[in-house]
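Colleague: all I have is the shape, not the residue letters:
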């Protein structure tokens, strides 16, 4: 099943009792934009706002790490999200943070989660109906669940580097991957994990914010030296754009791709983590 749905598909189903819409817009600090403020100004009718920095592990200084299954269940229950409905997630840029919300939901047992292809960007370009203000859904009870197969920790990444197991695929831009550009978060080393491949996330997303077709995605991953027949773990700066690659791989039938949750925000700060620069 394709992990994305079209704007036309969503428009035809808005208001259905078995559908929920989620705005997952998020921006890097340097972008000086607030996802929640922009949501209040304009959002798809009925959408609730999912804050990846708030629905997160607040006991760590790492950004938007997964919360406990219990905390997550309570938070999404308050948003009216359940496993018995289809959940369509979008963001204002096309496809970026929506993929992180999609992956988070799936890691917590929500298999009926999809990303809106093109996001709010495409929705607005098509002059579709929007609304303003906040949405106050009826809370639902959600049982905690967790799928560890979709998540990797720093220790697990160390293990796979030592064993030569799954291929790491890094979604950061080439300059950061090569160590030619500084990291946007202070105090992090530059470079990448040994043996990692580089597929910048914006390569898998078209200019209109939609996910590229399967044939193009296959060519992009293969050009980066990624064997699509073997296990893959995606990584990036903080686990957001790594989820975009996981979404792209799901379009190719690889819907069990794991994401390294801490990504470079964690790895680049570890004193003894192996790091290389250059090609």
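Modeller: Cool, got the structure. Values in this document were obtained by computation on a predicted structure and should not be read as measured data. Residues are numbered from 1 along each chain as shown.
Colleague: for the rest of this, base every contact and every neighbour count on C-alpha atoms.
Modeller: Will do.
Colleague: report the contact partners of the residue nearest the centre of the chain.
Modeller: Of all residues in the chain, the one closest to the mean position by CA atoms, centre = their mean is residue 100, 2.0 Å from it. Residue 100 makes contact with 239-244, according to CA atoms under 8 Å, 6 or more residues apart in numbering.
Colleague: how about 10 Å then?
Modeller: 24-26, 52, 64, 89, 106, 115, 239-244, 246-247, 259 (CA atoms under 10 Å, 6 or more residues apart in numbering).
Colleague: what's the answer for residue 55, then?
Modeller: By CA under 10 Å, 6+ apart, the neighbours of residue 55 are 64-68, 71-76, 101, 104.
Colleague: am I right that it falls within a helix?
Modeller: No: counting by DSSP: H, G, I helix; E, B strand; the rest coil, residue 55 is located in no helix; its state is coil.
Colleague: how far out from the middle of the chain is the host helix or strand of the residue nearest to the centre of the chain?
Modeller: Assigned by DSSP states H and E, residue 100 belongs to helix 97-107. Distance of helix 97-107 from the chain centroid (CA atoms, centre = their mean, to the nearest Å) equals 5 Å.
Colleague: now stretch 88-98
Modeller: 9 Å.
Colleague: one more to weigh against that first structure:
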């Protein structure tokens, strides 16, 4: 099996892991072949040159006050609640496919849209959760993150506006099934220590190490899911919130014990921060899935933790 890695990550992958040929898998839950053809981000220069493309849907995540004050021309404001399930006990869950299709169409997204998501301030993991949601809807090939977000756009002196852009016409999306991007607690329990899988805790080290409590209301616990390795979500970006190089991203996974052909299972507090780690994994051709309920769901089930 060959793993197809984005062009700028291929050399780094070969250097760090030594090969791009993966061992053959025969079990029923074999990781699907990675098929990313290009890096899932765009530069500020690219976006500026494509702002007037007729199929561009530009989404800013962050506070409404930030958006109204200044945003990239043509951008619509999007919140996690706009593309999350509206019912359930958990703080953040993926909606059903029909509900998600309706939500995305309400943002003006159609089958032929090119969607670019960016953070307005420093909400990197909110932006990656939106990108992950688009990926789960089968739109991964048409959805990108803006590298560096609004902070980089501002630093470079590019055009901003306070003119609110409303979605004047809903998009048209073909009905779809959700992609297999999410797993549940039972899957995590069964695979956390299984060869070929690496469980990654994307929370800050103080939560992973048990120095601070984390969990749902009334179900707070210290520590992490047994067998998990810590890759804090903040590690995928530099101090200026631009993405680290593919070689650096691959190094994060290698340090966590990820080998060629392994499948990553990522979790965090509620399923937001972990999507930054999933984004990095996708960027370098590593197959990865999200435990959507994350530590909130785990502690609500009163499942074991370790320090």
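Modeller: Cool, the structure landed. Computed from a predicted model, the values in this text were never measured in an experiment.
Colleague: and the next helix or strand past the helix holding residue 100 of the first structure?
Modeller: Per DSSP H and E, the first helix or strand lying C-terminal to helix 97-107 of the first structure is strand 113-116.
Colleague: which part of the second structure matches that next one?
Modeller: Mapping strand 113-116 of the first structure onto the second structure (TM-score structural alignment) gives residues 143-146.
Colleague: helices along the stretch 1-150 of the first structure, start to end?
Modeller: For the stretch 1-150 of the first structure, the helices defined by DSSP state H, counting those that start in this stretch cover 7-13, 35-41, 69-78, 97-107, 119-125.
Colleague: same deal with the stretch 151-300 of the second structure?
Modeller: Secondary structure of the stretch 151-300 of the second structure (DSSP H, counting those that start in this stretch): helices located at 185-191, 205-208, 246-255, 274-283, 294-300.
Colleague: among these, which comes closest to residue 225 of the second structure?
Modeller: helix 294-300 (7.8 Å; CA to CA).
Colleague: which residues in the first structure does that closest one align to?
Modeller: Aligned using TM-score structural alignment, helix 294-300 of the second structure spans residues 263-269 in the first structure.
Colleague: who touches that stretch?
Modeller: With contacts defined as CA under 10 Å, 6+ apart, stretch 263-269 of the first structure is touched by 61-63, 65, 152-154, 157-158, 170, 172, 177, 183-193, 234-240, 242, 260, 262, 270, 273-275.
Colleague: re earlier: what lines up with the residue nearest to the centre of the first structure in the second structure?
Modeller: Matched to the second structure by TM-score structural alignment, residue 100 of the first structure sits across from residue 129.
Colleague: single out the most deeply packed of the helices of the stretch 1-150 of the first structure.
Modeller: Burial of those is given as mean neighbour count (mean count of other CA atoms under 10 Å); helix 97-107 ranks first at a mean of 27.
Colleague: distance from that one to the second structure after superposition?
Modeller: Its aligned residues in the second structure lie a mean 0.5 Å from helix 97-107 of the first structure after superposition (mean CA distance after the TM-score superposition for the first structure).
Colleague: do you know how far the residue nearest to the centre of the first structure is from residue 126 of the first structure?
Modeller: 25 Å (CA to CA, to the nearest Å).
Colleague: may I see the buried residues of stretch 256-267 of the second structure?
Modeller: By neighbour count on 16 or more other CA atoms under 10 Å, the buried set for stretch 256-267 of the second structure is 256, 258-267.
Colleague: same check, this time on stretch 247-261 of the first structure
Modeller: Using 16+ other CA under 10 Å as the test for burial, stretch 247-261 of the first structure gives 247-252, 254-261.
Colleague: among these, which two are most distant?
Modeller: Spatial extent of those (CA to CA) is set by the pair 252 and 261 at 21.6 Å.
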